[in-house]
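Asker: Okay, here's the prediction I keep looking at, along with the sequence it came from:
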Amino acid sequence: MALTSSLAELVVLLVEPSQMQANLVTRMLEHQGIRRVTAVTSARAALAALNDPDSGQVVISSLYLPDMPGTELVMAMRAEPMLETIPFILVSSETRPQLLEPIRQSGACAIVAKPFTEQQLARALYAAVDNLNPPEELDVADIEALRVLVVDDSLASRHYLRRLLEELGISRISECVNGREAVEVLQENMFDLVITDYNMPEMDGRELTEYIRTQSWQADVPVLMVTSEQNMGRLAAVERAGVSAICDKPFEASSVRTLINDALRS
């Protein structure tokens, strides 16, 4: 993945069937100093364009496309090794959680709600730049020896978190698809950090956190929750269960790196 130090260096692939909306977003990008913008009108055209490594470092896409929704486009990207790390920004007026959830779980770096300002778009672009650049090393001794357990029923989300951890120099990573599976792994293995989703089958993130804090032999292990859950009552229950920190999906890579660093140092 090419390194990018500023917005002006970004190469953007814009996927937008509306010519009027494409022109508006392109002007906003130009105001941010971005000059290399390729616009296509469909998901298939976007996937074809991305075969050229110079066509786009960042994808900005509408949700409703003529051939497939933006949710399927990002999942198709995540299924291709050459495309899975490309930052994806969704631009949509859609608010229904069931339609946005696949985007949140895919490792998208931002969802920009219509109507939006240049400042809101710029923040999403800076999150993309952060994803494109290597992170600073963690301020943790013997980082190669750290053991991290990632618990999430979304394969795309697990892959995204694994990549972030590996970029930080962490290689001893185990994965589970739900809390019940994590409990079995925790009974046999010791970890320095647990990163978990909230909504999972069998046993959710709150129940897993409660198990760790009250029944596990490693009750003091830091637990970081990375979740798309928006219900404040449920999130308050997670905090009472003893989670160390909560990070929203989609999340900025720098935010989750900071939380990981803080959790490990504590």
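Answerer: Sure, I can see it.
Asker: Please count neighbours and contacts with C-alpha atoms only from this point.
Answerer: OK.
Asker: neighbours around the spatially closest residue to A145 that is not a sequence neighbour, how many?
Answerer: The shortest distance from A145 to any non-neighbouring residue, by Cα to Cα, 6 or more residues apart in numbering, is to R172 (7.1 Å). By other Cα atoms under 10 Å, the residues close to R172 number 16.
Asker: Contact partners for R172?
Answerer: 144-148 (Cα atoms under 8 Å, 6 or more residues apart in numbering).
Asker: and with 10 Å instead?
Answerer: 143-149, 162, 165-166, 191 (Cα atoms under 10 Å, 6 or more residues apart in numbering).
Asker: before we move on, what about Q21?
Answerer: 27, 62 are the contacts of Q21 under Cα under 10 Å, 6+ apart.
Asker: here's the one I want to compare it with:
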Amino acid sequence: MHSVNICDLAILLIEPSNTQLKVILQHLRDEGVANIEGVVSGKDAINSLQNHRPDLIISSLYLPDMTAIELIEQIKHDEVLSHIPFMLISSESSFHILDAIRQAGVVAILPKPFAHRDLKNALRSTIEFIDPQEIDLQHYDIRNVRVLVVDDSNLARKHICRVLNNMGIQQITQAEDGRQGAEIFAGGQDAFDLIVTDFNMPVMDGQAMIQYIRKDLGNAIIPILMVTSEDNETRLSNVYKAGVSGICDKPFDPQTVKEMLFRVLEAD
């Protein structure tokens, strides 16, 4: 059971529209959140973060002085602030633009307008992130599980590693693209219990790496979990055919990842 509840959250809300600010504030209050600071720009947010450390940052995509993408990059590169979960609320539908946010490692992306249940789920994901519970496995001591994380985005790797750390997984090796991941795994297949990989990467993508592991190396045993923002059903179908064990969306909520890890690691 979590020691932190939704009503305990302190939230920094960044929204340039006064009308939208009031609407989102009311939604948060309806969920039981009382400790909310509202600001209208990226600069105001940075200034606020110098004095207060919220449990969650919620931002609109387009701010008067910067985008949420630029803001999250500043935050994630600040060692003091980088641990704070970030949620985006936006009416933007462009895959290219939203993917930059997904790659940065956010807990949720909500549309405008959003449903109450989506906000509640996003707030629950935040709780999972800031008050993590170790995954309980029958066949493994979670602290001994060895994971290879493959992603060309440094921010995405950091986010994935933190989520895994929060579940009790400490032995993590990182690779910057599919080829490096394939080489690391080929150099010691018995050194890993799980691979977590992105799909779209330079040099060698996740699908090609999976095919190499399954066909060229002949390894049908190692569980491979793909974390991706890809939504093309044909491409995802090809990934399943290549031999992936499971696919999670970016951004992914820790509970979904926990359930999927339990399934792939505890499989007979």
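Answerer: On my side now, so go ahead. Since this is a predicted model, take the numbers as computed values, not measurements.
Asker: TSV for the contacts of R172 of the first structure, including neighbour count?
Answerer: Output for those, formatted as TSV (neighbours: other Cα atoms under 10 Å):
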residue	neighbour count
I143	16
E144	13
A145	12
L146	17
R147	17
V148	20
L149	23
R162	21
L165	18
E166	14
F191	17
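Asker: Please identify which of these is nearest to T41 of the first structure.
Answerer: Nearest to T41 of the first structure among the contacts of R172 of the first structure, counting by Cα to Cα, is R162 at 32.0 Å.
Asker: What's the closest one aligned with over in the second structure?
Answerer: Using TM-score structural alignment, the equivalent of R162 of the first structure in the second structure is C161.
Asker: Correct me if wrong: its match contacts A175.
Answerer: No: if you go by Cα atoms under 10 Å, C161 of the second structure and A175 don't touch, sitting 11.8 Å apart.
Asker: what do the two both touch?
Answerer: The contact lists of C161 of the second structure and A175 share 148-149, where a contact means Cα under 10 Å, 6+ apart.
Asker: re earlier: show me what the residue nearest to A145 of the first structure lines up with in the second structure.
Answerer: That one, R172 of the first structure, aligns with Q171 by TM-score structural alignment.
Asker: which residues in the first structure form helices?
Answerer: Assigned by DSSP state H, the helices in the first structure fall at 19-31, 43-49, 70-78, 97-105, 118-132, 155-167, 179-188, 205-214, 232-241, 253-265.
Asker: mind listing what S6 of the first structure touches?
Answerer: 32-34, 125-126, 129-130.
Asker: quick one: which of the helices of the first structure is nearest P87 of the first structure?
Answerer: helix 118-132 (5.6 Å).
Asker: Superposed on the second structure, what's the mean shift for the closest one?
Answerer: Its aligned residues in the second structure lie a mean 1.8 Å from helix 118-132 of the first structure after superposition (mean Cα distance after the TM-score superposition for the first structure).
Asker: okay, and that helix goes to which residues in the second structure?
Answerer: The aligned range for helix 118-132 of the first structure is 116-130, by TM-score structural alignment.
Asker: Counting neighbours, which bits of the matching stretch end up buried?
Answerer: Going by neighbour count (16 or more other Cα atoms under 10 Å), the buried part of stretch 116-130 of the second structure is 119-120, 122-130.
Asker: same deal with stretch 74-81 of the second structure?
Answerer: Result for stretch 74-81 of the second structure [16+ other Cα under 10 Å]: buried residues 75-76, 81.
Asker: tell me, what residue is most central in the first structure?
Answerer: G107 (3.0 Å; Cα atoms, centre = their mean).
Asker: That one -> the second structure?
Answerer: In the second structure, G107 of the first structure lands on G105 (TM-score structural alignment).
Asker: My read is that its match contacts K250, right?
Answerer: Yes: using Cα under 10 Å, G105 of the second structure is in contact with K250, at 7.9 Å.
Asker: residues shared between the contacts of the two?
Answerer: Common neighbours of G105 of the second structure and K250 (Cα under 10 Å, 6+ apart) are A156.
Asker: show me the contacts for V203 of the second structure.
Answerer: 152, 176-180.
Asker: Out of the residues you listed, flag the one nearest to E230 of the second structure.
Answerer: D152 (14.7 Å).
Asker: Distance of the closest one relative to I184 of the second structure?
Answerer: Going from D152 of the second structure to I184 of the second structure by Cα to Cα, to the nearest Å gives 15 Å.
Asker: Repeat that for N165 of the second structure.
Answerer: For N165 of the second structure relative to I184 of the second structure (Cα to Cα), the value is 21 Å.
Asker: and if you look at D151 of the second structure?
Answerer: 13 Å.
Asker: and if you look at E128 of the second structure?
Answerer: 31 Å.
Asker: what do you get for M209 of the second structure?
Answerer: Distance from M209 of the second structure to I184 of the second structure, by Cα to Cα: 11 Å.
Asker: Please apply the same query to L123 of the second structure.
Answerer: 37 Å.
Asker: Wait, G206 of the second structure touches Q180, no?
Answerer: No: counting by Cα under 10 Å, Q180 is not a contact partner of G206 of the second structure; they are 11.1 Å apart.
Asker: Compare these two (neighbour count), which wins?
Answerer: Taking other Cα under 10 Å, G206 of the second structure and Q180 do not tie; G206 has more neighbours (29 against 17).
Asker: residue contacts, that one?
Answerer: 150-151, 177-179, 181-182, 196-200, 212, 224, 226-228, 239, 242, 244.
Asker: Can you give me the separation between N47 of the second structure and V40 of the second structure?
Answerer: For N47 of the second structure, the distance to V40 of the second structure - Cα to Cα - is 12 Å.
Asker: ok, now M260 of the second structure?
Answerer: Taken as Cα to Cα, the span from M260 of the second structure to V40 of the second structure is 38 Å.
Asker: and if you look at K22 of the second structure?
Answerer: 12 Å.
Asker: More neighbours: which of the two?
Answerer: Set side by side, K22 of the second structure and V40 show more neighbours around V40, with 19 against 13, by other Cα under 10 Å.
Asker: correct me, but the more buried one touches L61?
Answerer: No: judged on Cα under 10 Å, V40 of the second structure makes no contact with L61 at a distance of 11.7 Å.
Asker: and D152 and I184 of the second structure? which has more neighbours close in?
Answerer: D152 (21 against 17).
Asker: Mind telling me what the more buried one corresponds to in the first structure?
Answerer: Using TM-score structural alignment, D152 of the second structure sits opposite D153 in the first structure.
Asker: so who does that match touch?
Answerer: 105, 175-179, 196-201, 204.
Asker: Same question for Q19 of the first structure.
Answerer: With Cα under 10 Å, 6+ apart, Q19 of the first structure has these contacts: 25, 39-41.
Asker: any idea which of these is the one closest to Q218 of the first structure?
Answerer: The nearest one, if we look at the contacts of Q19 of the first structure relative to Q218 of the first structure and count by Cα to Cα, is V25, at 49.6 Å.
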